[in-house]
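[1] need a 3D model of the following:
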Amino acid sequence: MSSLRRSSLTEQAAEAIVELIDGRRLRDGDALPPTSELAEMLDVSVPVIREAIAGLAAIGLLKRQQGRETTVSVPGSSHLAQLLSLRVAGVEIEDERLQQFREIVEVGNAQLAATHRTDDDLIAMQTAVDQMRTVRDSEELHAADVAFHAAVSRATANDLCELTLEALEPVLRRLRRRVWSGWVGTGGSLDSIVEAHVSILDAIRQEDERSAARAMADHLAQARTGLEAPDATRPHFSK
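    All right, here's what the predicted structure looks like:
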């Protein structure tokens, strides 16, 4: 491994450590070489390596424990969620763009779920739909809605699909509230929302990819209606 002579040695050291992890095929729980060894390998000081390790630990790629060796870690949805939240806040991403991204992710999830779902996945989706039928306020509705879409993402049998939706959830929380208030403000009902989820579930149960994607797109069109409503910021709950 070549020595580091460019600016921002800490960043360069962090990149080199990531390359080392990849090159040695280190996995979750595997030990990283000692700090002194890394410093010698990269021809930088021990403090630079410590800073690089701290930065990688902050994003969940490494795990440090007092008095123990540093080990490789697999970042979870919480780490990605933090990055997404900072990105949304930092550049003031509009709800319209969040909705666009959600449509891309969730329509694809529904299509993939139709060919990979298990009986347990179908049970989880049905349970969420049943919960929607008995909600008493908008918070219970949001919880059931999140549970349904999470079950769809798990049914894809693709970790990246599930990870992405989990990470998006904190960002989408405000969007969901705005969409619901706008939907009710335009005369939309809870029953129509429930039936939209039933349509998605039925298509996934029948292993019909096209119908699942179309049903999810139709449901997210409801969300778009709520998003574009003029009074979409007022809180509502109505069955």
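
[2] rest of the way, CA atoms for contacts and neighbours
    OK.

[3] and residue 160, how far is that from residue 76?
    According to Cα to Cα, to the nearest Å, residue 160 stands 10 Å off from residue 76.

[4] what's the answer for residue 159, then?
    In this structure, residue 159 and residue 76 are separated by 11 Å, where distance is defined by Cα to Cα.

[5] out of these two, which sits in the busier spot?
    Residue environment comparison for residue 159 versus residue 76 gives the larger neighbour count to residue 76, 15 against 11, counting by other Cα atoms under 10 Å.

[6] ok, the more buried one touching residue 61?
    No - when contacts are counted by Cα atoms under 8 Å, residue 76 is not listed as touching residue 61 (9.3 Å).

[7] if you drop the residues flanking it in sequence, what lies closest to the residue nearest to the spatial centre of the chain?
    If you average the C-alpha coordinates of the chain and look for the closest C-alpha using Cα atoms, centre = their mean, you land on residue 167, 2.4 Å from that point. The shortest distance from residue 167 to any residue other than its chain neighbours is 4.1 Å, reached at residue 81 (Cα to Cα, 6 or more residues apart in numbering).

[8] isn't that neighbour right up against residue 172?
    No - with contact defined as Cα under 8 Å, residue 81 does not reach residue 172; the gap is 10.5 Å.

[9] touching, residue 168 and residue 82? I think so.
    No - at 9.5 Å, residue 168 and residue 82 do not qualify as touching, with contact defined as Cα under 8 Å.

[10] the more surrounded of those two?
    residue 168 (22 against 16).

[11] helix or strand: which one has that one?
    Under the assignment given by DSSP states H and E, the secondary-structure element containing residue 168 is helix 159-185.

[12] would you mark the buried spots in that helix?
    Buried residues in helix 159-185, counted by 16 or more other Cα atoms under 10 Å: 161-169, 171-172, 175-185.

[13] show me what contacts residue 192?
    Contacts for residue 192 were tallied using Cα atoms under 8 Å, 6 or more residues apart in numbering; there are none.

[14] the structure of the following sequence is requested for comparison with the preceding one:
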Amino acid sequence: MKHSRLSDQIADQLETMIIEQGLKAGERLPAERQLAEQLQVSRPSLREAIQKLASKGILASKRGGGTYVQDAPHAAFVDPMLALFRENPEYRFDVLEIRHALEGNAAFYAALRATDEDKAHILKNFDRMLELHGDKDPMAEARADAAFHLSIVEASHNLVLLHVMQGLFSLLQSSISHNLDKLYTLPRVFEPLSNQHETLLSAILNGNPERARAAAQEHLTFVEESLKKIDEEEARKLRSMRRLTTLGAYP
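    Below is the predicted model:
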């Protein structure tokens, strides 16, 4: 394998790491020696890969100060969309709709392509979700949920898909955090969510692509419907409060 090709592969690994770990602009990468050992590559090849990402504006190296994320790969996708979401929150359901197609295919290819290491990583994220249920910060469980789904996307071994999905999850977490925390605290929602995640996990671990795609799409349908119900409940409460205020019965 040519050295230039190897550095391209390492650059792809670094981008995947930045996306999967949700690293943001200004955050530092591990030290060069540690990073080379983590990726199991030589330090000269690693330096060349870092230079490639620096030329793309993704990384920046400071002499004697390490390597920092300069512009997260998904930031250009997310930032303009956030402004749009603030003006019209209903666009978040557009994100959920597109996730049906993308995550269904990601689950399909993950079931086909996942390595033993990929499967261990997915299982680890699944266990982490269960550990965090009932945590004082419901958003911690929501973030663990995102990590579980992104580990499935990573197992599809499609870097473009991983870029897009990281951006979509960032949009969702930024735009509907209020509803996401409720999603993980309502008993009527958590049990089906947990069962759906387990079905999806099982299909991927057992290498059943069609079942994995169906499980991902069934799960997303449930999430979308549940978030809409939460919206409706919030709207009803708000209307009730306004009526009481108008009648002088609410302080």
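
[15] overlay them and tell me the TM-score.
    Comparing the chains after superposition, counting by TM-score structural alignment, normalised by the length of the first structure, produces a TM-score of 0.61; 176 aligned residues with a Cα RMSD of 3.6 Å.

[16] what secondary structure does the residue nearest to residue 167 of the first structure sit in?
    The local conformation at residue 81 of the first structure, judged by DSSP: H, G, I helix; E, B strand; the rest coil, is helix.

[17] show me what it aligns to in the second structure.
    In the second structure, the residue paired with residue 81 of the first structure according to TM-score structural alignment is residue 78.

[18] hmm, residue 169 and its match touching each other?
    No - no contact is recorded between residue 78 of the second structure and residue 169 when judged using Cα under 8 Å, the distance being 9.3 Å.

[19] show me where the first structure has helices.
    With DSSP state H, the ranges of helices along the first structure come out as 9-23, 35-42, 46-58, 77-91, 95-116, 119-133, 138-155, 159-185, 190-205, 209-227.

[20] how about JSON lines for the ones you listed, with distance to residue 234 of the first structure added?
    As requested, the helices of the first structure are arranged in JSON lines below (distance: least, Cα to Cα, whole Å):
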{"stretch": "helix 9-23", "distance to residue 234 of the first structure": "45"}
{"stretch": "helix 35-42", "distance to residue 234 of the first structure": "54"}
{"stretch": "helix 46-58", "distance to residue 234 of the first structure": "37"}
{"stretch": "helix 77-91", "distance to residue 234 of the first structure": "22"}
{"stretch": "helix 95-116", "distance to residue 234 of the first structure": "16"}
{"stretch": "helix 119-133", "distance to residue 234 of the first structure": "21"}
{"stretch": "helix 138-155", "distance to residue 234 of the first structure": "12"}
{"stretch": "helix 159-185", "distance to residue 234 of the first structure": "6"}
{"stretch": "helix 190-205", "distance to residue 234 of the first structure": "17"}
{"stretch": "helix 209-227", "distance to residue 234 of the first structure": "11"}
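
[21] residue 72 of the second structure contacts residue 16, doesn't it?
    No - judged on Cα under 8 Å, residue 72 of the second structure makes no contact with residue 16 at a distance of 10.6 Å.

[22] give me the neighbour count for residue 87 of the first structure.
    The burial count assigned to residue 87 of the first structure is 13, neighbours taken as other Cα under 10 Å.

[23] one step back: overlap of the contact sets of residue 160 and residue 76 of the first structure?
    Jointly contacting residue 160 of the first structure and residue 76 under the rule Cα under 8 Å, 6+ apart is no residue at all.

[24] next, count neighbours for the counterpart of residue 196 of the first structure in the second structure.
    For residue 196 of the first structure, the equivalent position in the second structure is taken to be residue 196, counting by TM-score structural alignment. Using other Cα under 10 Å, the number of residues around residue 196 of the second structure comes to 19.

[25] quickly note the distance from the spatially closest residue to residue 219 of the second structure that is not a sequence neighbour to residue 222 of the second structure.
    Ranked by Cα to Cα, 6+ apart and with sequence neighbours excluded, the top spatial neighbour of residue 219 of the second structure is residue 196, at 5.8 Å. Look at residue 196 of the second structure and residue 222 of the second structure: by Cα to Cα, they are 9 Å apart.

[26] residue 5 of the second structure now?
    According to Cα to Cα, residue 5 of the second structure and residue 222 of the second structure sit 43 Å apart.

[27] who has more neighbours, the two?
    Neighbour count, other Cα under 10 Å: between residue 5 of the second structure and residue 222, residue 222 has more, with 15 against 11.

[28] coming back round to it: quick one: the helix holding residue 168 of the first structure to helix 95-116, angle?
    With axes from the mean of the first three to the mean of the last three Cα atoms, to 10 degrees defining the directions, helix 159-185 of the first structure sits at 120 degrees from helix 95-116.

[29] enumerate every residue touching the residue nearest to the centre of the first structure.
    Taking Cα under 8 Å, 6+ apart as the contact definition, residue 167 of the first structure lies against 77, 78, 79, 80, 81, 82, 84.
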